[in-house]
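Asker: sequence? don't have it. structure:
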């Protein structure tokens, strides 16, 4: 299969920033811009509030700005152009590991892993991946590890013709890409027969007594979210454990603040994070309590799937 290159495009418009205009905070503080994992901005910012407030509260002289890119392809240009210093998605890290300093992998709920999952309506006739032939399948962002890359690879391994997916059209099924929340909603609204998402989003749509594979029970940090959503869906496929999002900084960012942020993330724990939770915070949404010391080797399963699908990250 030939390589199909994802062109990152322009990140300036996606972030609403102009390169070179993010420094110079009042009072001599250093402005640092952190890019959260692209999804639904109104949902992601509140989830990370204890983390970002912890960094602001524990590190003197830090003026932390938080941005949510419109999609994964906007992250790399923002870092390359100096609009941002810190990111936290594995696809961007994999696209340029020599240009990034990996701090580690996020831990929450005592685990550094999550799962890709496929969901359908409880009364659906879909019981396995091959049942998606001829069906409409909703995915997250095209470069989402769990909501697209792992899922498309799994469908290919099941024998379905995925065509040029995820950056083109599949053959054996109709695919539509958006974000995690929207993918699930499409199934609920009968706009898709099944969806692909991650456990941090999809687990809430399972009944509280949903039986889970042993590996999911032991490794996933979101099993307590079962029953939290109004609608109920049924899982029919799970991946193996996937390392959670890495947190990294661009290598050419030369500042003492880089080391201070890395060390604070490593030193963080559940007790400290709780000090920075708003009173109305839903603790089951917490994406981070500390960092696990990891290397690029932990992300080889993602690299393998990108290579198999012929995706070259540009």
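Answerer: Nice, thanks for sending it over. Here the structure is a predicted model, which is why all the values come from computation and not from measurement.
Asker: switch to C-alpha atoms for all contacts and neighbour counts from now on
Answerer: Will do.
Asker: Which residues are in contact with the spatially most central residue of the chain?
Answerer: In the chain, the centroid-proximal residue (Cα atoms, centre = their mean) is residue 37; its distance is 5.2 Å. Counting by Cα atoms under 8 Å, 6 or more residues apart in numbering, residue 37 makes contact with 44, 68-69, 72, 87-89.
Asker: do the same with residue 35
Answerer: Contacts of residue 35 (Cα under 8 Å, 6+ apart): 66-69, 75, 84, 86-88.
Asker: most surrounded residue in those?
Answerer: Neighbours here mean other Cα atoms under 10 Å. Within the contacts of residue 35, the largest count is held by residue 75, at 32 neighbours.
Asker: which SS state does it fall under?
Answerer: helix (DSSP: H, G, I helix; E, B strand; the rest coil).
Asker: Take the contacts of residue 35 and lay them out in JSON lines including distance to residue 156.
Answerer: Below are the contacts of residue 35 laid out as JSON lines (distance: Cα to Cα, whole Å):
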{"residue": "66", "distance to residue 156": "37"}
{"residue": "67", "distance to residue 156": "34"}
{"residue": "68", "distance to residue 156": "31"}
{"residue": "69", "distance to residue 156": "29"}
{"residue": "75", "distance to residue 156": "27"}
{"residue": "84", "distance to residue 156": "36"}
{"residue": "86", "distance to residue 156": "33"}
{"residue": "87", "distance to residue 156": "30"}
{"residue": "88", "distance to residue 156": "27"}
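Asker: Restricted to helices, list those.
Answerer: residue 75 (DSSP state H).
Asker: Second structure for comparison follows:
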């Protein structure tokens, strides 16, 4: 009897040890590197340089190799994260919604950029050259329009849906409609007189003369590519939720928590890296959830089926 008890105790001890070992398993045991997708409406070299400090920080904090993968457009990042070729990427709201739908929920939002006033939204705007003679959406009729990218929230989805809801079919209303390949490219196309109009994104807060607090206009002003006096804003959308930094849903829970901790702490612990990522005067990040993107997901579904969200 004593021998049986000893055997049972030894067996139980082995099971407890195995269970504790499994519970203590780290993401480092299964995730050998973290691949981060980048899209920023600028050339790949600038994008990689601007995010190198971020890559080094992630690699140091996570204890595994981190690689950056720039994409030429939103579709590239959407496809890459859906196919498991990257594990994390920052999206616009529409790009996130599209990727979520395309891969049947294989991704989830981690954090959302937060403005200094606590808001987590931005605006789509339509711009033209200051000397174009166009001063409203009504007088823009018959002129050429550059959308940014078919998977951009502010650069296509929201303005296109809003115009259609107002009875304006862009293909009929404007003389020519095209995609510039990105937000910066669209505004440059207007400045270079390749298009009369372009849509892009802005925080809509702060000094207009500086390109507002953040967004494509501010980034172009800071890079010396734009003077706000050279353009005028003809139209502004309603509030659009900031796009999330999203991760593959199948990543280990402890890795997700580690990434969340790094990003939430980033503005305080590494303000220079935070500034290089956000290029503006945001206040950091807030936890994100699916509720924030429900309307955008519904709008993407309607767009895909040729319908219109009421």
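Answerer: Here it is on my side, so go on. These numbers were taken from a predicted model, which means no experiment stands behind them.
Asker: Can you give me the TM-score here?
Answerer: In this superposition the chains share a TM-score of 0.71, using TM-score structural alignment, normalised by the length of structure 2; 263 aligned residues with a Cα RMSD of 3.5 Å.
Asker: how about the residue nearest to the centre of structure 1, what's its match in structure 2?
Answerer: Under the alignment by TM-score structural alignment, residue 37 of structure 1 pairs with residue 39 in structure 2.
Asker: and if you look at residue 179 of structure 1?
Answerer: Using TM-score structural alignment, residue 179 of structure 1 lines up with residue 182 in structure 2.
Asker: And for residue 234 of structure 1?
Answerer: Under TM-score structural alignment, residue 234 of structure 1 pairs with residue 232 in structure 2.
Asker: Would you agree that match is in contact with residue 133?
Answerer: No - contact between residue 232 of structure 2 and residue 133 fails when scored by Cα atoms under 8 Å: they sit 10.4 Å apart.
Asker: Same drill for the two, tell me which one is more crowded.
Answerer: Remark: of residue 232 of structure 2 and residue 133, residue 232 carries more neighbours, 18 against 10, as counted by other Cα under 10 Å.
Asker: Enumerate every residue touching that one.
Answerer: Applying Cα under 8 Å, 6+ apart, the residues near residue 232 of structure 2 are 127-130.
Asker: That one in helix, strand or coil?
Answerer: Residue 232 of structure 2 - assigned by three-state DSSP - is strand.
Asker: if I look at it, how far off is residue 193 of structure 2?
Answerer: 14 Å (Cα to Cα, to the nearest Å).
Asker: burial count for the alignment partner in structure 1 of residue 197 of structure 2?
Answerer: Mapped onto structure 1 by TM-score structural alignment, residue 197 of structure 2 lines up with residue 194. By other Cα under 10 Å, the residues close to residue 194 of structure 1 number 29.
Asker: For residue 194 of structure 1, give its distance to residue 171 of structure 1.
Answerer: Distance from residue 194 of structure 1 to residue 171 of structure 1, by Cα to Cα: 16 Å.
Asker: swap in residue 283 of structure 1?
Answerer: Residue 283 of structure 1 is 41 Å from residue 171 of structure 1, by Cα to Cα.
Asker: same question, residue 80 of structure 1
Answerer: 35 Å.
Asker: Repeat that for residue 192 of structure 1.
Answerer: From residue 192 of structure 1 to residue 171 of structure 1 the distance is 16 Å (Cα to Cα).
Asker: Also residue 254 of structure 1?
Answerer: 47 Å.
Asker: neighbour-wise, which of the two wins?
Answerer: residue 171 (15 against 10).
Asker: Is that one in contact with residue 159, as I believe?
Answerer: No - contact criterion Cα under 8 Å: residue 171 of structure 1 and residue 159 do not qualify, at 11.6 Å.
Asker: where do the contact lists of the two overlap?
Answerer: With Cα under 8 Å, 6+ apart, residue 171 of structure 1 and residue 159 have no common neighbours.
Asker: could you redo the contacts of residue 232 of structure 2 as JSON lines and give each row secondary structure, neighbour count and distance to residue 216 of structure 2?
Answerer: Below are the contacts of residue 232 of structure 2 laid out as JSON lines (DSSP: H, G, I helix; E, B strand; the rest coil; neighbours: other Cα atoms under 10 Å; distance: Cα to Cα, whole Å):
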{"residue": "127", "secondary structure": "strand", "neighbour count": "25", "distance to residue 216 of structure 2": "12"}
{"residue": "128", "secondary structure": "strand", "neighbour count": "26", "distance to residue 216 of structure 2": "15"}
{"residue": "129", "secondary structure": "strand", "neighbour count": "23", "distance to residue 216 of structure 2": "16"}
{"residue": "130", "secondary structure": "coil", "neighbour count": "15", "distance to residue 216 of structure 2": "18"}
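Asker: with those in mind, which one is nearest to residue 23 of structure 2?
Answerer: residue 127 (54.9 Å; Cα to Cα).
Asker: Under the alignment, what does the closest one map to in structure 1?
Answerer: Using TM-score structural alignment, residue 127 of structure 2 sits opposite residue 119 in structure 1.
Asker: Residue 245 of structure 2 now?
Answerer: Per TM-score structural alignment, residue 245 of structure 2 is aligned with residue 247.
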